[in-house]
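Enquirer: Would you be able to build a 3D model of this:
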Amino acid sequence: MRLAKFDLLQWLTPDVQEEFLARMYRRHYAAGQPVYVQDAPGNEMFRLISGTVKISVLRGDGRHITYRLFESGDCFGQTSLVDGEPRPQSTEASNAVEVDVLSKMDFRWLCDRYRVFDRAISRLMAAQLRAMAQNYEGASLDSLPVRVARQLLLSRTMQLRTAEQDDSDESQIQMSQSDLAAMVGASRQSVNRVLQQLREKHVIEISYGRIDLTDLRALSSITTQ
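Expert: Below you'll find the predicted structure:
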């Protein structure tokens, strides 16, 4: 079984995996529904079963900066259970989502009972911190076309992992230009100009809420420029 990048199971022994999953319960979110909001108390952590969840931070100027999409198997929401502080960011269902939920009480019980669980939480937080640092590095050093191309390819990879698609659909990304702009740290207008340039070169096609990657080789070559 392939485990997601931020799946806590990869650092747990089989017996603790079983205990962890047994203490969770299922919850559903509709597209656009928040899983939790920034600055709210944190009383649960989550493991994504299906769908995608975007994570964003509200800046002082009122703008939301989206910097990651979680895929099936990813665990998130543990930070506030560790430090007792309010949620440091917001998470929202990008589409219909199923998650397994672990309460704060069960989280603490697992940490106290199993040292391997406590260590696994540290590994999870370290992995997410490294990913965030890589995102910021790319945003500060790479040109906007490179960031857009890289995010389109990453989103395609994540979508293929989280949905059963036939060959005709494998290069279609369900994503708004606003979400793409937030994830690459640029304005929607700037991202739209890059997308139009890619469309003119027949690298992509643009529809409402969807981007078709028609030339994956050309798109990949942009990421190395």
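
Enquirer: alpha carbons only for contacts and neighbour counts from here, please
Expert: OK.

Enquirer: Can you identify the element that follows the helix ranked longest in the chain toward the C-terminus?
Expert: Ordering each helix of the chain by length in residues (DSSP state H) puts helix 115-141 first. Sequence-wise, the next helix or strand downstream of helix 115-141 (DSSP states H and E) is helix 144-162.

Enquirer: hmm, back to that, return the set of buried residues in the longest helix of the chain.
Expert: Using 16 or more other CA atoms under 10 Å as the test for burial, helix 115-141 gives 116-118, 120-125, 128, 135, 138-139.

Enquirer: Can I get those in JSON lines including distance to Ser207?
Expert: Output for these, formatted as JSON lines (distance: CA to CA, whole Å):
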{"residue": "Val116", "distance to Ser207": "47"}
{"residue": "Phe117", "distance to Ser207": "44"}
{"residue": "Asp118", "distance to Ser207": "45"}
{"residue": "Ala120", "distance to Ser207": "41"}
{"residue": "Ile121", "distance to Ser207": "40"}
{"residue": "Ser122", "distance to Ser207": "41"}
{"residue": "Arg123", "distance to Ser207": "39"}
{"residue": "Leu124", "distance to Ser207": "36"}
{"residue": "Met125", "distance to Ser207": "36"}
{"residue": "Gln128", "distance to Ser207": "32"}
{"residue": "Asn135", "distance to Ser207": "27"}
{"residue": "Gly138", "distance to Ser207": "27"}
{"residue": "Ala139", "distance to Ser207": "26"}
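
Enquirer: Could you also give me the structure for this second sequence? I'd like to compare it with the first:
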Amino acid sequence: MKTRAEPLMQALAAVPWLQASGNAVVERLADASHLQHLVDGQTVATRGTQTSHLVVIASGTLELSMTNAQGKRHTTSPLGKGQVFGLIPLLDGSTLIHDVCARGASSIVVVPRDAILSTMEAQPTLAMQMLLLLCQRARHNYEVLAGLSLLPLHVRVVRLLLDLSSSHSSLRIHLTQAALADMLGASRQSVNLELKKLERSGAIAISRGDIEILDSGQLQAIAGS
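Expert: Okay, the predicted model is just below:
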């Protein structure tokens, strides 16, 4: 018979840096957390508000976005199972950076801030794993920013496809071309042109709302150019 904490522990253990922190960390955080089920379109968090917890995606997908004063909306890469959001505001006490909503039926694990902070003190491995994660994110963000000004669009498209595939552990990416263009800061028409070229070369297959990677080797070669 499953205990209440078992599904929570499984969801937390799917987060690589939490798993690397050790079973004691996962068990302690699971004991303090709760599971929440979401319906499609349900708001999870609002930009500019304070947060008192870390959110771990247990299943489904969460969409992160920002809207400026003129009403223009920018969507970032969607988050799937084993990914988290709210870490930086949780640590520095600042407000949330994104609006967050569920894309399809999803479930999340809500981990209280106090549990995170007390576990960091009791289990230093958690603090070290968080530092490593933040370093990885900083490097990734630097590469993205550099790519916006230095890399041609076709390379940026390929790198984003590979990044999305890796983060969701799937060769099939559930994303519209409009959302992809939004993430790249490019027009839908120009992104569509690059995707069509990749499709003709046999690297990807495009269907409504989906992009499937067929030849990752070809994409890796382009991404490294």
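
Enquirer: Now Thr61 of structure 2. Nearest residue, chain neighbours left out?
Expert: Among residues not flanking Thr61 of structure 2 along the chain, Gly80 sits closest, at 4.7 Å (CA to CA, 6 or more residues apart in numbering).

Enquirer: Map Ile57 of structure 2 across to structure 1 for me.
Expert: With TM-score structural alignment defining the correspondence, Ile57 of structure 2 maps onto Leu48 in structure 1.

Enquirer: what sits against that match?
Expert: Going by CA atoms under 8 Å, 6 or more residues apart in numbering, Leu48 of structure 1 touches Phe70, Glu71, Ser72, Gly73, Asp74, Cys75, Val97, Glu98, Val99, Asp100.

Enquirer: aligned partner of the first one in structure 2?
Expert: Okay, so that is Phe70 of structure 1. When structure 2 is aligned by TM-score structural alignment, the residue opposite Phe70 of structure 1 is Leu79.

Enquirer: Hmm, Ser65 and that match touching each other?
Expert: No. If you go by CA atoms under 8 Å, Leu79 of structure 2 and Ser65 don't touch, sitting 11.4 Å apart.

Enquirer: Please say which of those two ends up with more neighbours.
Expert: Leu79 (23 against 19; other CA atoms under 10 Å).

Enquirer: list the contacts for the more buried one?
Expert: Residues near Leu79 of structure 2 by CA under 8 Å, 6+ apart: Ile57, Thr61, Leu62, Glu63, Leu64, Ser167, His168.

Enquirer: So which of these belong to helices?
Expert: Ser167.

Enquirer: Can you list which of the contacts of Leu79 of structure 2 carry over to structure 1?
Expert: Here is what carries over to structure 1 from these, by both residues aligned by TM-score structural alignment, their matches' CA atoms under 8 Å: Ile57, Thr61, Leu62, Glu63, Leu64.

Enquirer: Number of residues surrounding the second one?
Expert: Just to be clear, that refers to Thr61 of structure 2. For Thr61 of structure 2, using other CA under 10 Å, the count is 23.

Enquirer: And the contacts of Leu48 of structure 1, which is closest to Val191 of structure 1?
Expert: Phe70 (22.0 Å; CA to CA).

Enquirer: His174 of structure 2: which of the kept ones among the contacts of Leu79 of structure 2 is nearest?
Expert: Thr61 (9.8 Å).
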